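Asks: Turn this into a model:
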Amino acid sequence: MTRRRSTLLTVLLWLVALYFVLPLAWLALSSTKDNSDLFTSFGFWFGDRFSLADNLRAVFEFRDGQYLRWTLNTAIYAFAGATGASLLATMAGYAFAKYRFPGDKLYFSVILGAIMIPLTALALPTYLIFNAANLTNTMWAIIVPSLVSPFGVYLMRVYAADSVPDALIEAARIDGAGELRIFAQIGLRLLGPGIVTVFLFTLVATWNNYFLPLIMLNSSDLYPLTVGLAQQQAASAAGGGSEALFSTVITGSFVSVVPLVIAFVFLQRYWQSGLGAGSVKG
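Replies: Model (predicted):
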């Protein structure tokens, strides 16, 4: 009976792995094809010509290198948002875990409730607020909303409760250390894996964010990769001699996921340890 359950779980895990890997494999293979091979060859195999170099050249030469501008915008949005969100979530989570103040449970309940609200439901109110502040069509319209991470606060609160011993904080206080110094020199070091976890979650969410930049930005020079590639795809689907953009869009999409893969490869050990430690509450 145990062996039967193990076989079933193995099959399910393979199916889940294929669900996530096959689209990436199709994207990688399709980026090596020219426009004609995209429609005449098997999707999960190479075409008659290996056109990856030509496709990459077309991507980076499109409209005098506009793809590079979109990549830079995306990097600014993602890294600024992820860094700010990690710092704010760490400070808030540490405070909720290690301090008691009036209304702390109520505030934390509000944060938990915010996790349940889909981001699309907040898009219109966010736009109205930023429009009133004359911040639409600016980088701040993307960076500032990315700084708010209710799930990050929850994760850091749970992680800080176990990772930062109360006895260590009391010892530092006896030695005369202030609260800010304790947090900066002790708390941040012990919370490193959790910080990296929040950083990665926010980085991926901001890097892949499409709806918020779509409604906030109207200048192509401020577009992230998601919106820029969507505009290219719309031009390709419109016809009228634009069909050659299909291979460019696909190759650009493949290039856009490479930085995320690199980030996960270099930070995965911190990410895994952060999830493992943060998910266990003593």
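
Asks: rest of the way, CA atoms for contacts and neighbours
Replies: Noted.

Asks: Point to the residue nearest the middle of this structure.
Replies: Nearest to the geometric centre of the chain sits Val204, at 1.3 Å (Cα atoms, centre = their mean).

Asks: which residues does that residue contact?
Replies: Ala78, Leu260 (Cα atoms under 8 Å, 6 or more residues apart in numbering).

Asks: so how far is Leu27 from it?
Replies: Applying Cα to Cα, to the nearest Å, the value for Val204 to Leu27 is 18 Å.

Asks: Return the set of buried residues in stretch 41-55.
Replies: By 16 or more other Cα atoms under 10 Å, the buried positions in stretch 41-55 come out as Gly43, Phe46, Gly47, Phe50, Ser51, Leu52, Asp54, Asn55.

Asks: how far does that stretch stretch from start to finish?
Replies: 17 Å.

Asks: again, but for stretch 180-189
Replies: End-to-end distance (Cα to Cα), stretch 180-189: 13 Å.

Asks: Please work out which residues outside it touch it.
Replies: Contacts of stretch 180-189 with the rest of the structure, by Cα under 8 Å, 6+ apart, involve Tyr94, Val164, Ile169, Ala172.

Asks: Show me which residues of it are buried.
Replies: Quick answer for stretch 180-189 (16+ other Cα under 10 Å): Ile182, Phe183, Gly187, Leu188.

Asks: swap in stretch 255-273?
Replies: For stretch 255-273, burial by neighbour count (16+ other Cα under 10 Å) applies to Val255, Ser256, Leu267, Gln268, Tyr270, Trp271, Ser273.

Asks: Relative to Thr197, how far out is the fifth one?
Replies: Distance of Tyr270 to Thr197, given as Cα to Cα: 7 Å.

Asks: Which neighbours do the two have in common?
Replies: Joint contacts of Tyr270 and Thr197 (Cα under 8 Å, 6+ apart) do not exist.

Asks: picking that back up, which of the buried residues of stretch 180-189 sits closest to Asn137?
Replies: Leu188 (34.8 Å; Cα to Cα).

Asks: Next, the second sequence, to be compared with the first:
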Amino acid sequence: MTGLSTTPVSRPTTKRPAVSPQLRVQSRRATRRPRRSVLLTVLTGAVLLYSLVPLVWLLLSATKTQEGLAGSFGLWIDGDFALWDNIRETLTYQDGVFLRWLLNTLLYVVLGAGGATFLAVLGGYALAKFDFPGRRGVFAVVIGAVAVPTTALAVPTFLMFSELGLTDTPWAVIVPSLISPFGLYLMWVFATEAVPKELMEAARIDGAGELRTFFQVALPLLAPGTVTVLLFTTVATWNNYFLPLIMLKDPDWYPLTLGLDAWNKQASTAGGEAVFNLVITGSLLTIVPLIAAFLLLQKYWQSGLAAGSVKE
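Replies: From the prediction side, this is the model:
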């Protein structure tokens, strides 16, 4: 009986080309350290200075008195540190009207920006996940609305609200703020990739209706885009100046932008009191909530902006 050979059969091996140690070191360095661009670094530094210098000037100027603003360099502190006195005087000047303007601004943001975000989420989800006649026409209208500046629509909006008798009321600011074409377009693009159709079909098979599918399945997935749109609409409503300027006459309904502008113009009126230190301090207090919102919601709006940028 002939025995089987146990000698292993050698397999042909392919030789890899030899790589010199110098090339290996260069490839490792290339993967570890990104390429540096002097021009890009200089441009980034210039943009950083352009963004931070006004904030530094505002912070330093808020620590000065009315006399210190005129007698000291703008980007340096004054001998008399008056930040806390300026804040106290800003909150109590003219019977605390600054707090009234702050509450008005919060009202416009909660109802206007919050409503605009909710409508943008609903509309973007519907346009992304449902097919209906006229969908392309709606897309063209949305893109066209994004290209139209809001100032071009201010006068027609004023004439329309004047016919309705809504001027000089909060609704003249809230209702136009409910429309955000850019927010609708952003949620449309985000919902297209963020909500899988298979997940929606699974929810419908389980017996969930469209409203339940939206609120319990789609809405949690749309959270990053929702926060991004909310931040954009909040900033736009918080800094809105031209629309309240033509819509409102009663100072009790002024937002912060219009109220601070009224304080700033006091110095040019007959017998008016110059309160530039209060205008600067009020401007500093005005931007604090926006900075806090961006810092607290940074991870959400950054992921919302990056959604859809990489296609798998």
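
Asks: Which residue in structure 1 aligns with Thr65 of structure 2?
Replies: Under the alignment (TM-score structural alignment), Thr65 of structure 2 pairs with Asp34 in structure 1.

Asks: picking that back up, please report how far the aligned partner of the residue nearest to the centre of structure 1 in structure 2 lies from Leu107 of structure 2.
Replies: Under the alignment (TM-score structural alignment), Val204 of structure 1 maps onto Val235 of structure 2. According to Cα to Cα, Val235 of structure 2 stands 14 Å off from Leu107 of structure 2.

Asks: Please say which position in structure 2 Ser163 of structure 1 maps to.
Replies: Ser163 of structure 1 maps onto Ala194 in structure 2, by TM-score structural alignment.

Asks: Was I right to think its match contacts Pro224?
Replies: No. Using Cα atoms under 8 Å, Ala194 of structure 2 is not in contact with Pro224; the gap is 9.6 Å.

Asks: So between the two, which is more surrounded?
Replies: Pro224 (24 against 20; other Cα atoms under 10 Å).

Asks: What residue in structure 1 is paired with the more buried one?
Replies: Using TM-score structural alignment, Pro224 of structure 2 pairs with Pro193 in structure 1.

Asks: so the counterpart of Gly47 of structure 1 in structure 2, which of the three states?
Replies: Alignment note (TM-score structural alignment): Gly47 of structure 1 maps to Asp78 of structure 2. For Asp78 of structure 2, the assignment made with DSSP: H, G, I helix; E, B strand; the rest coil gives coil.

Asks: Asp78 of structure 2 contacts Lys64, doesn't it?
Replies: Yes. The pair Asp78 of structure 2 / Lys64 is scored as a contact, 6.1 Å apart, by Cα under 8 Å.

Asks: Quickly list what's touching both of those two.
Replies: Residues touching both Asp78 of structure 2 and Lys64 by Cα under 8 Å, 6+ apart: none at all.

Asks: ends of stretch 185-201 of structure 1, how far apart?
Replies: The straight-line separation of the ends of stretch 185-201 of structure 1 (Cα to Cα) is 24 Å.

Asks: ok, and the closest non-adjacent residue to the counterpart of Ser220 of structure 1 in structure 2?
Replies: Taking TM-score structural alignment, Ser220 of structure 1 has Pro251 as its aligned residue in structure 2. Leaving aside its chain neighbours, Pro251 of structure 2 sits nearest to Gly259 (7.3 Å; criterion: Cα to Cα, 6 or more residues apart in numbering).

Asks: Report how many residues lie close to the one you found.
Replies: 21.

Asks: average gap between the host helix or strand of it and structure 1?
Replies: Assigned by DSSP states H and E, Gly259 of structure 2 falls within helix 256-264. Superposed on structure 1, helix 256-264 of structure 2 shows a mean distance to its aligned partners of 0.4 Å (mean Cα distance after the TM-score superposition for structure 1).

Asks: Quick one: list the elements packing against the helix or strand following that helix.
Replies: Remark: after helix 256-264 of structure 2, the chain's next helix or strand is helix 276-296, criterion DSSP H and E. Packing contacts for helix 276-296 of structure 2, counted by 3 or more Cα pairs under 8 Å, 6 or more residues apart in numbering; DSSP states H and E, involve helix 38-61, helix 66-71, helix 83-92, helix 223-238, helix 256-264.

Asks: what angle do helix 276-296 of structure 2 and helix 83-92 make?
Replies: 90 degrees (axes from the mean of the first three to the mean of the last three Cα atoms, to 10 degrees).
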